[in-house]
Structures are given as C-alpha cells and as structure tokens.
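Enquirer: Pasting the sequence and the predicted coordinates here, then a few questions.
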Amino acid sequence: MKISSAILAEAFARDSRNALTLVGVGQNVILTSKLPLQLRRVVFVQVTGDVDEFKEDRLVTFTLNVTSPSGDVLTDISSQANISSLPWSDIPGSLDLLAETDFTAKEYGKYPLKTLVNMDEHQEFDIELTLYIKEPSP
C-alpha cells in the first residue's frame, strides 16, 4: 500500500452518485493584509495497493495535524473506519480519505498540514501539504 495522491482544497461536495468534487484546488498561497484569518481546508488522500492488502475489517486511522509557523498545534483530528470487502478481485484496491478542518491563522508564514494513515496500527503512511499565509506586496 502507498499514498498515491494528496490534494489540498478549500471545500468539497458530493453529487447524487456520491462522487467527490474538490473546490479551490491548488490554492496553497493566501494573501491577506489582516490577521487573524479564519480558514477552512480539506485534505484528500488516496491510498492504493494490491487487492489482497484491502482485507475486510482492516482498521484505518486517518489523522490531520495543522501547525502554525511558530509551532503551535492548531488542529489535530483523527477518524477511524473499517475497510469493506472490495467488489472486484481483478483490479487494484483504493481507499479515498477526506478530512475537513477549520483553524485560525494568527501569523504570516508556512502552515504544514501533516496527514498520517495508519493501517491496523502497524502500517503507516504520511504526507505533508503546505499552506502559506502572505502579506500582499505594496
């Protein structure tokens, strides 16, 4: 198993088929002349692997941690789920994970969004996405 993609977005929506749409993808630099700034961000992570790695009832834990430029933890959320059996045994398995969080930016700089995927408490994958809060140039 591995993390095959990770995307930072402003929001998400689902249609009548339950298909996922990410909104505001690629907006990793925010210009603002005023702080504090209330933000909402969505992190989408896709984990892929061989069919036999996606056994039914494997426990998946997905954690998102947002840190300020000075090192303060702004968000630390975690959720768990059990994997269902895959409907097809002849194609690779995939698992889409989604986390949405609100936080307040009180300083300019780099805001790391660290994600950790833990499978059955002994197989871990992590990735870091970055959001920058910048003051506009005069």
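Expert: Everything's here; your move. Bear in mind the structure is a predicted one, so any value in this text is a computation, not a measurement.
Enquirer: alpha carbons only for contacts and neighbour counts from here, please
Expert: Will do.
Enquirer: What sits closest to the residue nearest the centre of the chain if chain neighbours are left out?
Expert: Closest residue to the average C-alpha location of the chain: Val43 at 2.6 Å, with C-alpha atoms, centre = their mean. Here the nearest residue to Val43 in space, its sequence neighbours aside, is Leu8; by C-alpha to C-alpha, 6 or more residues apart in numbering that works out to 4.8 Å.
Enquirer: ok, and here's another one to check against it:
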Amino acid sequence: MRIKWILLCEGFGLDSKGALTAIGLNQNVVASETLPVQTKRAIIIRLIDENEPAYQGVMTISFSVISPTGKVVSANTANVSIGPKKFSDLPGTGEIPAELILNLSEYGTYRVSAEIRLEDDRVETVAEYLYVVSSPGLAS
C-alpha cells in the first residue's frame, strides 16, 4: 500500500454510497489583512496497492500542518484496519479524508503533510503547501 497523491481543498462531502467529493479545489492561498486568521482545509490522500500484494492489517495515518517557522499548527493520528479486497483481481485503492480547522499566526508557507505507517514499518509521506499572504483590504 502506498500513497498515490494528496489533495488540499476547502472541504469534502460524502454521498449515500460513500462516494467522496472534493469541494473548493486549488484553494491553497489564504489572503488576510491581519493575523491570526482561522480557516478550514480538507486533506484527501489516495492509497493504492497496484503491482504488490494486497495489504491487510492496521495502518497508522498521520496528518500535520507545520508553520513557516517550524511550529506544529495541527497534528492528528488515527489507526485504520484494512480487510480483504472486495475485488481480488483489481488493484486496491481508497481515499482517506480529514478536515482541519487551522489557526494561522504567521505569513508564509505552511507544510501540510500526510503519512501512512504499515505494521511492517513501511512509511510513506507526501506533502502539499498552504500559502498565507498579507493582503490589505481583503478578507481571507
């Protein structure tokens, strides 16, 4: 199991079948006249196990947001149990979504990262960036 990609957006929705919809793509800039500023962001990571045996077991997923000066703004970790694949002849895929409320107190580039750790200690990490800029006269 590995991370195929990470998506940063303003939110997500789930329909009655569990299909995931990303809301507000390409919103990686927060323009604010003053600091601190509060914003909500969603992270979606896509997992895939193509070209390798299907993973079954516990996976630890961590999300973090680090400020331009290295301070942890937000960090969350959860364990997810992965069972047998429904369609054994197809690559296994899945999305893991998380929503974060962020209190941003610095201008600059914030690192938004996701990490998966498998029971055999394999680790995959991926990152995206959120930019907080000064913008007199504009609300964030």
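Expert: Everything's here; your move. Computed from a predicted structure; not experimentally measured.
Enquirer: give me every residue that touches the residue nearest to the centre of structure 1.
Expert: Each residue near Val43 of structure 1 by C-alpha atoms under 8 Å, 6 or more residues apart in numbering is listed here: Ala6, Ile7, Leu8, Ala9, Leu98, Ala99, Glu100.
Enquirer: what about 6 Å?
Expert: If a contact means C-alpha atoms under 6 Å, 6 or more residues apart in numbering, then Val43 of structure 1 has Ile7, Leu8, Leu98, Ala99 as its contacts.
Enquirer: okay if I get these as a markdown table plus distance to Met119 of structure 1 and neighbour count?
Expert: Output for those, formatted as a markdown table (distance: C-alpha to C-alpha, whole Å; neighbours: other C-alpha atoms under 10 Å):
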| residue | distance to Met119 of structure 1 | neighbour count |
| --- | --- | --- |
| Ile7 | 20 | 14 |
| Leu8 | 22 | 22 |
| Leu98 | 16 | 16 |
| Ala99 | 17 | 18 |
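Enquirer: quick one: which of the residues you listed is nearest Pro112 of structure 1?
Expert: Distance to Pro112 of structure 1, by C-alpha to C-alpha, is smallest for Leu8 among those, at 11.2 Å.
Enquirer: distance of that closest one from Val23 of structure 1?
Expert: Leu8 of structure 1 sits 9 Å away from Val23 of structure 1, going by C-alpha to C-alpha, to the nearest Å.
Enquirer: Repeat that for Asp50 of structure 1.
Expert: For Asp50 of structure 1, the distance to Val23 of structure 1 equals 30 Å [C-alpha to C-alpha].
Enquirer: repeat for Arg58 of structure 1
Expert: Distance from Arg58 of structure 1 to Val23 of structure 1, counting by C-alpha to C-alpha: 30 Å.
Enquirer: One more: Phe125 of structure 1?
Expert: Counting by C-alpha to C-alpha, the separation of Phe125 of structure 1 from Val23 of structure 1 is 25 Å.
Enquirer: All set now, cheers.
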